[in-house]
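Asker: pasting the sequence and the predicted coordinates here, then a few questions.
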Amino acid sequence: MNNENNLRTFLRLIAWRIVARWITKGGPKMNMPSINIQIIITLNSMHKGKTMSVQPVEISKAYRLLQVGSTTMISAKYDGVENVMSAAWVGLAGERKVVAYIGTQAFTRQLVEKSGYFVVQIPVVSQMATVLYAGGRSYADAPDKNDTIPFFYQPEFDLPLVAGCAGWLVCKVMPYPDIQQQHNLFMGDIVAAWSDNRVFRNGHWIFDDAPDELRTVHYVAGGQFYAIGKGSKFDHGPGQD
């Protein structure tokens, strides 16, 4: 046991010295692709026979490390015109607050700005082709793009919802015009939500009990999607309800 602990301590010391040397020579200011460092840490006591390889990531691609959350679709409607776009950069800023990046080139953006509402859809594996289709065509150039995308409506909300998704969240735009204009970020207050109870029921995802085609999808780049994997259940932690 002492030999294993000594080896682990020695390898960690080497790793930290390499990192410290990199930082003192410029660290983040250096061009990441030019840094040819590969840190191999052998975890003998915890992961017998396995290694962890730590390598630098290009800053221009670092966002992809976080881009493993659900890919979404954003829809909106104003003055009889409805549209939907695919969106990867959508997240939570609180229990009832959604933050969505909607670029100036998106036709959907003007519908959101004028109506004050947008809907966030959570598409599933069976809709990957639809996600790519909606994200690769603009209504401004192809006004018939929505003819092949099935919409439905819920009472009290004149907003298009894409059929077949795992969930839908209606968001009322919160007025932060400076942030919208400078950073293309729209914050919305969730005012209504629905889910397909085959995959989300009683406030919980139940992917392990649902068909594989109902798993949420996670877009990375270049047409590459990943479906959410198998769940792991623990007896402690937050969110027990």
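Answerer: Yes, it's here. A quick note: this is a predicted structure, and the numbers were derived from the prediction, not measured. Numbering: from 1, shown residues only.
Asker: every contact and neighbour count from this point should use C-alpha atoms.
Answerer: Will do.
Asker: in this structure, which strand has the most residues?
Answerer: strand 185-195 (DSSP state E).
Asker: where do the helices sit along the chain?
Answerer: For the chain, the helices defined by DSSP state H cover 2-24, 107-115, 128-136, 177-183.
Asker: pick the most buried one from those.
Answerer: helix 107-115 (a mean of 19; mean count of other CA atoms under 10 Å).
Asker: helices and strands around that one, which ones?
Answerer: strand 72-78, strand 81-87 (3 or more CA pairs under 8 Å, 6 or more residues apart in numbering; DSSP states H and E).
Asker: in TSV, list those strands along with distance to Thr24.
Answerer: TSV is the format used below for these (distance: least, CA to CA, whole Å):
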stretch	distance to Thr24
strand 72-78	41
strand 81-87	39
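Asker: and the ones you listed, which is most packed in?
Answerer: The most buried one of those (mean count of other CA under 10 Å) is strand 72-78, showing a mean of 25.
Asker: hey, what's the angle from that one to strand 81-87? Just curious.
Answerer: If you take axes from the mean of the first three to the mean of the last three CA atoms, to 10 degrees, strand 72-78 sits at 160 degrees to strand 81-87.
Asker: got another one to weigh against that:
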Amino acid sequence: MRVAVPLEQAYKLLNHGPVTLVSAAHGGQANVMAASWAMPLDFAPPRVALVVDKSAYTRELLLAAGGFVLGIPGRKLAQAVVQVGSCCGREVDKFAAFGLEWQPGSQVAAPLVQGCAAWLECRLMPEPANQEHYDLFLGEVLAAWADDQAWRDGRWVFADPELRTLHYVAGGQFFLTGESLVVDTAD
């Protein structure tokens, strides 16, 4: 079941460096792509940074719509991550071709890919110079969600091992988020 994550904790969903599925929709068209270069940028309001190449169809939709979703896939979506990252949405409906189900976002037009461990709904913060020169996009997180089998009490728990998040190495190789270690921070 999808549960809301308080916005002041939204950065924790990306802080461990997982692969993301970036989705965007505009004018009746939707697309999803894989991206490893996404990170939390600020706490209040929560913001993220994301790199999207000029050739990506998702970039066109993201710019036109002014919003996007970062989905954080786990092990069960590893094959889909490779598939959506290996073709262009201008040529194929990735949702239909790879059997990806989705739900509409609550704050943005972009789809939330089902089966992810978490989702961040983001409003694009226009920075034309950064976008053009560095392919760098900034987003303000408007809503954050996580699967209750992966997130509890403000932290990742991965009760369902299929939701362990992916960390891309190269050539189809990933690492999975591993064992949790909590250290007492009291003096």
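Answerer: Good, I have the coordinates. Keep in mind that this is a model prediction, so the values were computed, not measured.
Asker: per the alignment, name the residue of structure 2 opposite Tyr78 of structure 1.
Answerer: Tyr78 of structure 1 maps onto His26 in structure 2, with residues paired by TM-score structural alignment.
Asker: and the longest strand of structure 1, how far from structure 2 on average?
Answerer: Compared with structure 2 after the fit, strand 185-195 of structure 1 shows a mean deviation of 0.5 Å (mean CA distance after the TM-score superposition for structure 1).
Asker: residues contacting the spatially most central residue of structure 1?
Answerer: With distances taken as CA atoms, centre = their mean, Gly69 lies nearest the centre of structure 1, 3.1 Å away. Counting by CA atoms under 8 Å, 6 or more residues apart in numbering, Gly69 of structure 1 makes contact with His218.
Asker: which position in structure 2 aligns with it?
Answerer: In structure 2, Gly69 of structure 1 lands on Gly17 (TM-score structural alignment).
Asker: now check structure 2 for the residue matching Lys97 of structure 1.
Answerer: Using TM-score structural alignment, Lys97 of structure 1 lines up with Arg47 in structure 2.
Asker: who's in contact with its match?
Answerer: 11, 40-41, 138-141.
Asker: across to structure 1, which of the residues you listed hold up?
Answerer: Among these, the ones still in contact in structure 1 (both residues aligned by TM-score structural alignment, their matches' CA atoms under 8 Å) are 40-41, 138-141.
Asker: ok, those residues vs Arg164 of structure 2, which is closest?
Answerer: Pro40 (19.0 Å; CA to CA).
Asker: surely that closest one is in contact with Leu70?
Answerer: No: checked against CA atoms under 8 Å, the pair Pro40 of structure 2 and Leu70 is beyond contact range at 11.2 Å.
Asker: who has more neighbours out of those two?
Answerer: Leu70 (31 against 22; other CA atoms under 10 Å).
Asker: ok, the more buried one to Ala129 of structure 2 distance?
Answerer: Distance from Leu70 of structure 2 to Ala129 of structure 2, counting by CA to CA, to the nearest Å: 22 Å.
Asker: could you do Gly67 of structure 2 as well?
Answerer: To Ala129 of structure 2, Gly67 of structure 2 is 18 Å away according to CA to CA.
Asker: one more: Gln114 of structure 2?
Answerer: For Gln114 of structure 2 relative to Ala129 of structure 2 (CA to CA), the value is 33 Å.
Asker: that older thread, most surrounded residue in the kept ones among the contacts of Arg47 of structure 2?
Answerer: Val141 (29 neighbours).
Asker: what residue of structure 1 matches up with it?
Answerer: With TM-score structural alignment as the criterion, Val141 of structure 2 pairs with Ile190.
Asker: surely that match touches Cys171?
Answerer: Yes: between Ile190 of structure 1 and Cys171 there is a contact at 4.4 Å, judged by CA under 8 Å.
Asker: identify the contacts common to these two.
Answerer: Val98.
Asker: from Leu169 of structure 1, how far off is Thr121 of structure 1?
Answerer: Slight slip there: residue 121 of structure 1 is Gln, not Thr. Counting by CA to CA, the gap from Gln121 of structure 1 to Leu169 of structure 1 is 7 Å.
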